[in-house]
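Trainee: Dropping a prediction and its sequence here:
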Amino acid sequence: MPGSEGACREPIALALTGASGVHYGLRLLECLLAADECVWLMLSKAAQVVIGLETDWQLPGRPADVHAALVERFACSPRQLRVFGREEWTAPPASGSARCRAMVVCPCTTGTLAAIAQGMSDSLIERAADVMLKEQRQLLLVVREMPFSVIHLENMLRLARAGALIMPASPGFYHRPQRVEDLVDYVVARVLDHLQVTHALLPRWGEEENA
């Protein structure tokens, strides 16, 4: 049940960056918390700006205040969610010894993509992604840009070769979406599948015919 106080599995790190499409990241966060997952959340400064532009929601600046606002909004247990500052270098995601089974950057800007591809680690988000690669853990990058330049494509190829999974925010239409939310759920469902998190966001191909 959402909001339970029991222990959950090893956490999933979720980073929201400043690409358009912040609804993908917020919906993913909502679904992970509803599935009783523990989430380590990181927000870039640009992500907080985009949240204000693309939603009717204004997140506070301090991580503790962001935590309180999200716990209230998603009615989850405070223990399920940790929010880290952009330069909180002592945070668990910055170390390979911390227990973290996967990381998702959603949405992922091409700037963040480039920094991760080059191993820059100038922010906690970039360092956390670098940790996932060096520890050979699951790293999913939901890139949101169009069109892609040769630079973007080369960075994606480099990261794919390093073990990251590139998941551009490209919703399908075979489920006949009726609302924008249906398109968001399509992308979020594919991410949840790769995280092995159970969901019922959309019918699976062929299941309705078999039923």
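Mentor: Happy to help now that I have it. Bear in mind the structure is a predicted one, so any value in this text is a computation, not a measurement.

Trainee: use CA for all of it now, contacts and neighbours both
Mentor: Will do.

Trainee: Which parts of this protein are strands?
Mentor: 12-16, 39-43, 81-84, 102-108, 138-143, 165-166 (DSSP state E).

Trainee: Can I get these in a markdown table including distance to Ala114 and mean neighbour count?
Mentor: Output for the strands of the chain, formatted as a markdown table (distance: least, C-alpha to C-alpha, whole Å; neighbours: other C-alpha atoms under 10 Å):
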| stretch | distance to Ala114 | mean neighbour count |
| --- | --- | --- |
| strand 12-16 | 15 | 26 |
| strand 39-43 | 17 | 23 |
| strand 81-84 | 22 | 22 |
| strand 102-108 | 10 | 27 |
| strand 138-143 | 11 | 24 |
| strand 165-166 | 13 | 18 |
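
Trainee: another structure for you, compare them:
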Amino acid sequence: MRVAADAPVTFGITGASGAPYAVAALRALNESGTPVRLIISGYGLRLLAEECGIDGIDGLRAATGDWSRVEFYDSLDRGATPASGSAPSRGMVVCPCSMGTLASIAAGTSRNLVERSADVALKERRPLILVPRETPLSLIHLENMTRLTRAGATIMPAAPGFYHRPRSIDDLVDFVAARILDHLDVPHTLGARWKSGERPVEDA
């Protein structure tokens, strides 16, 4: 199915550790002018407060720039727009993605709007990027990831690289956010890119 370049990205935030990755990716999406359908679980909101000091939706809005193209949905509303396969979308990312959410998506149980939206992405053959942040991984975790990969999802662990010689935590966070946007085919300016045989050129 061909989707317009200006179709929205569905963005889910759940309760796995890694809230800074979500904040960085959402900010970059806003800076790119990409429409976003945002869904945050109750534990996702708690995570934003505990890890980033972001208090509720107003706090997240203040931390991530222009929200003129962001639509926010209640995670308990499984009948909202992102739950429908007929609603155009260029794909979905769940960042961070808890192992409970990952397991539910793998099983197709769709307990809330995040999980139903992910189910829709899979059935409509749209990009689905899941960003887990867990270690170590049990066999159950790995089998769920394998099942989702076979179904068409991209499993992108929040594992930043170091070849760009990061100088701050923000550099590490941006590395992961950049990979997310790359796989959604969204232009961004998050850090330098690798060039064969040399270190990435650092931004001035």
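Mentor: Looks like it came in fine. Small disclaimer: the values here were computed from a predicted structure and weren't measured.

Trainee: Tell me where the second structure has helices.
Mentor: Counting by DSSP state H, the second structure has these helices, from start to end: 19-32, 42-52, 56-63, 99-107, 113-123, 139-151, 169-183.

Trainee: Which one of these lies nearest to Pro88 of the second structure?
Mentor: Ranking the helices of the second structure by proximity to Pro88 of the second structure (C-alpha to C-alpha) places helix 113-123 first, at 10.4 Å.

Trainee: Chain neighbours aside, what residue packs nearest to the counterpart of Ala49 of the second structure in the first structure?
Mentor: In the first structure, the residue paired with Ala49 of the second structure is Gly52, using TM-score structural alignment. With C-alpha to C-alpha, 6 or more residues apart in numbering as the criterion, Gly52 of the first structure has its nearest non-adjacent residue at 5.1 Å, and that residue is Gln58.

Trainee: For that neighbour, the count of nearby residues, please.
Mentor: 14 (other C-alpha atoms under 10 Å).

Trainee: related to what we said a few turns ago, for Met92 of the second structure, find the nearest of the helices of the second structure.
Mentor: Comparing those by C-alpha to C-alpha, helix 113-123 comes nearest, at 6.7 Å.

Trainee: In the first structure, which residues correspond to the closest one?
Mentor: Using TM-score structural alignment, helix 113-123 of the second structure pairs with 124-134 in the first structure.

Trainee: mind checking how far stretch 62-75 of the second structure is from the chain centre?
Mentor: Taking C-alpha atoms, centre = their mean, to the nearest Å, one finds stretch 62-75 of the second structure lying 14 Å from the centre of the chain it belongs to.

Trainee: same thing with stretch 30-43 of the second structure?
Mentor: With C-alpha atoms, centre = their mean, you get 9 Å for stretch 30-43 of the second structure.

Trainee: same thing with stretch 105-116 of the first structure?
Mentor: Taking mean C-alpha positions (C-alpha atoms, centre = their mean), stretch 105-116 of the first structure and its chain are 11 Å apart.

Trainee: hang on, the earlier thing: possible to save the strands of the first structure as CSV with distance to Pro92 of the first structure?
Mentor: Shown next, in CSV, are the strands of the first structure (distance: least, C-alpha to C-alpha, whole Å):
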stretch, distance to Pro92 of the first structure
strand 12-16, 10
strand 39-43, 9
strand 81-84, 9
strand 102-108, 13
strand 138-143, 16
strand 165-166, 22
